[in-house]
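> Mind looking at a prediction? Sequence and model below.
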Amino acid sequence: MKKLFKEYGVSPFTPLKGLFIQGPIFVSFFLAITNMAEKVPSFKHGGASWFIDQATPDALYIFPVLTALSFLITVECNMQEGMEGNPVAGTVKNVSRGLAVLTVPFTMGFPKAIFCYWVTSNLFSRMYGLVLKVPGVKKTSGIPEIPVAAPTNPPQSPFSIFPALKQATTATNGPSSMPDEPSKHSNKKLSSSAVISQRLRSLEKQVNGRKKNKK
């Protein structure tokens, strides 16, 4: 692993660089929009549709649900890219799913203006995730292609067991076109066992006769 990290110039903390860059920007936008929603008069009548007043929470909870869904779609589509084979990837993805679900009850009291920025940011993340998957963009950006490993045990049809059972029965019972062969094999086994038993009896008689002569 160390050789691979050195070869490609990465480390286990490389994926966190995006959080360190995007995190402060998101927090600064969040604080700025919250302050503007309280102090800028145009936020109270500058919206559209059901969010005309962007300084108040969404009474219909449409924005919190849209934010959670857009974040969940981004997690499902972009989170696994480049993390194949990493045992931590599944845990990180499950935690992100939990955060997406908890977004609705924890953010339902935020002003609508924050959700306008938040949903737009999530959609933008989804868009550049799709762009980075284009082969031409990968080649230009120097992103290596990740090979997809074939499954070691390919799924079998439930009906595939019947030919196997048929082969097993034919192997044990023999082909149906030759019914006399099993009887021949059994006759041979019986004749050989009879010969062996006769030899054993003759040997026992000889041993008993020698014992009587010695007496």
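Alright, I've got the coordinates.
> Going by C-alpha atoms from here, please, whenever you check contacts or count neighbours.
Will do.
> just the helices in the protein please.
2-8, 16-39, 62-78, 87-107, 112-132, 135-141, 161-173, 180-214 (DSSP state H).
> The closest residue to Lys44 other than its chain neighbours: neighbour count?
Residue nearest to Lys44 in three dimensions, not counting chain neighbours: Asp53, with 4.2 Å by Cα to Cα, 6 or more residues apart in numbering. Asp53: 21 surrounding residues under other Cα atoms under 10 Å.
> Repeat that for Glu84.
Neighbours of Glu84 under the rule other Cα under 10 Å: 14.
> center of this structure - which residue?
In the chain, the residue lying closest to the centroid (Cα atoms, centre = their mean) is Gly90, at 7.6 Å.
> so what's that residue up against?
If a contact means Cα atoms under 8 Å, 6 or more residues apart in numbering, then Gly90 has no contacts.
> Now stretch 64-83: buried residues?
By 16 or more other Cα atoms under 10 Å, the buried positions in stretch 64-83 come out as 64-75, 78-79.
> What separates the first and last residues of stretch 131-146, distance-wise?
End-to-end distance of stretch 131-146 (Cα to Cα, to the nearest Å): 16 Å.
> Now that stretch: buried residues?
Applying 16+ other Cα under 10 Å to stretch 131-146 flags Leu132 as buried.
> about what we covered before: separation between the residue nearest to the centre of the chain and Ala171?
Taken as Cα to Cα, the span from Gly90 to Ala171 is 46 Å.
> Gly209 now?
Taking Cα to Cα, one finds Gly209 at 49 Å from Ala171.
> got another, please set it beside the one above:
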Amino acid sequence: MNQARLVGDSMEFARLSNESHTLFKRHGVNPIKAMLAPMAQIPLFLTFFLTLRRMANYPVESLKEGGFSWVVDLSIPDPFLVLPVVTALSLWVTLELSFRSGLNPNQTPIFKYGARIVPLVTLAFTYDFPAAILMYWCTNNALSILQVAALKQPAVRTFLNIPQIKVNPARLPVNQKSFKKHFKETMENAKINKMMEERKTIDEITFKKAGIGPLKKTFKEDPTR
């Protein structure tokens, strides 16, 4: 599909796109359904986040002495920034393990590099969060790491009746392209898609004019006379 898009072969691109949709439908695969479980966790996370922030802002008395070691008061930010760093690192580990769990080795690295930026952005926004929020976040990330690591074990997958991950590297070519090259190809693909859409719109307008407009003279002499 990428090759057809690069050369501007809209017919081949449409044929391959239709084949992929047919394949998904035959095997009951819906990419949108894969996002339902992560999206369902967002309201729960926001509820904990907003609740803990309000508890820290009041503050709830038990938070003032409910910490440990250098973070005794959980209603204020970590003075040594240890919790923000640990939160960012645990988030990075979670994302890395998730990306390596049965993924196609030919997967474009743009998503991987994008996911690696998320922990840095998280660190920039969470350094002044109350320690109570970061304690919850660290705990949540630690449990996520344990969950992902456990679900990679064949014995666990067999016990839970989850199909084993099967990836045949001999049949799936490993993508060796750099992030810069992938980004350049992505921008070129977007440009080609835009040109194809514009060309399609122009063809539709031209076809409509040819059907309802006056007869356009394309000959020097009338062949019917």
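Received the coordinates, thanks. Predicted model, so just to flag it, every value in this text is computed and none were measured.
> Out of the helices of the first structure, which one sits most buried?
Highest mean neighbour count among the helices of the first structure (mean count of other Cα atoms under 10 Å): helix 62-78, with a mean of 19.
> Tell me the counterpart residues of that one in the second structure, please.
Counting by TM-score structural alignment, helix 62-78 of the first structure lines up with residues 82-98 of the second structure.
> Next: stretch 186-196 of the first structure.
Under TM-score structural alignment, stretch 186-196 of the first structure corresponds to no residues of the second structure.
> what's that stretch in contact with?
Residues contacting stretch 186-196 of the first structure (Cα under 8 Å, 6+ apart): none.
> same thing but at 10 Å, please
181-184, 197, 200-201 (Cα atoms under 10 Å, 6 or more residues apart in numbering).
> Make a markdown table out of those residues and add distance to Met127 of the first structure.
As requested, these are exported to a markdown table (distance: Cα to Cα, whole Å):
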| residue | distance to Met127 of the first structure |
| --- | --- |
| Glu181 | 71 |
| Pro182 | 71 |
| Ser183 | 74 |
| Lys184 | 75 |
| Ser197 | 86 |
| Leu200 | 88 |
| Arg201 | 91 |
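> In this structure Arg97 of the first structure contacts Leu72, no?
Yes: the criterion here is Cα atoms under 10 Å, and Arg97 of the first structure meets it with Leu72 at 6.3 Å.
> So what does Trp70 of the second structure match up with in the first structure?
Per TM-score structural alignment, Trp70 of the second structure is aligned with Trp50.
> Report the contact partners of that match.
Trp50 of the first structure makes contacts with 58-60, 62, 112, as judged by Cα under 10 Å, 6+ apart.
> ditto for Gly28 of the second structure
Contacts for Gly28 of the second structure (Cα under 10 Å, 6+ apart) come out as Thr22.
> Which residue in the first structure aligns with it?
By TM-score structural alignment, Gly28 of the second structure lines up with Gly9.
> now Thr186 of the second structure
Checking TM-score structural alignment: Thr186 of the second structure goes with nothing.
> How many neighbouring residues does Thr186 of the second structure have?
With other Cα under 10 Å as criterion, Thr186 of the second structure counts 14.
> what do you get for the one 5 residues further on?
Taking other Cα under 10 Å as the criterion, the count of residues near Lys191 of the second structure is 13.
> Wait, Gln80 of the first structure touches Pro87, no?
No: applying Cα under 10 Å as the test, Gln80 of the first structure and Pro87 come out as separate, 11.3 Å apart.
> gap between stretch 41-57 of the second structure and the chain center?
In this view, stretch 41-57 of the second structure has its centroid 24 Å away from the chain centroid, taken as Cα atoms, centre = their mean, to the nearest Å.
> Mean per-residue distance, that stretch versus the first structure.
On superposition with the first structure, the mean distance recorded for stretch 41-57 of the second structure (mean Cα distance after the TM-score superposition for the first structure) is 0.9 Å.
> Please work out which residues of the first structure line up with that stretch.
Against the first structure, the aligned range for stretch 41-57 of the second structure is residues 22-38 (TM-score structural alignment).
> who's in contact with the matching stretch?
Residues external to stretch 22-38 of the first structure that are found in contact with it (Cα under 10 Å, 6+ apart): 16-17, 19, 39-40, 42-44, 53-56, 110-115, 117-118, 121.
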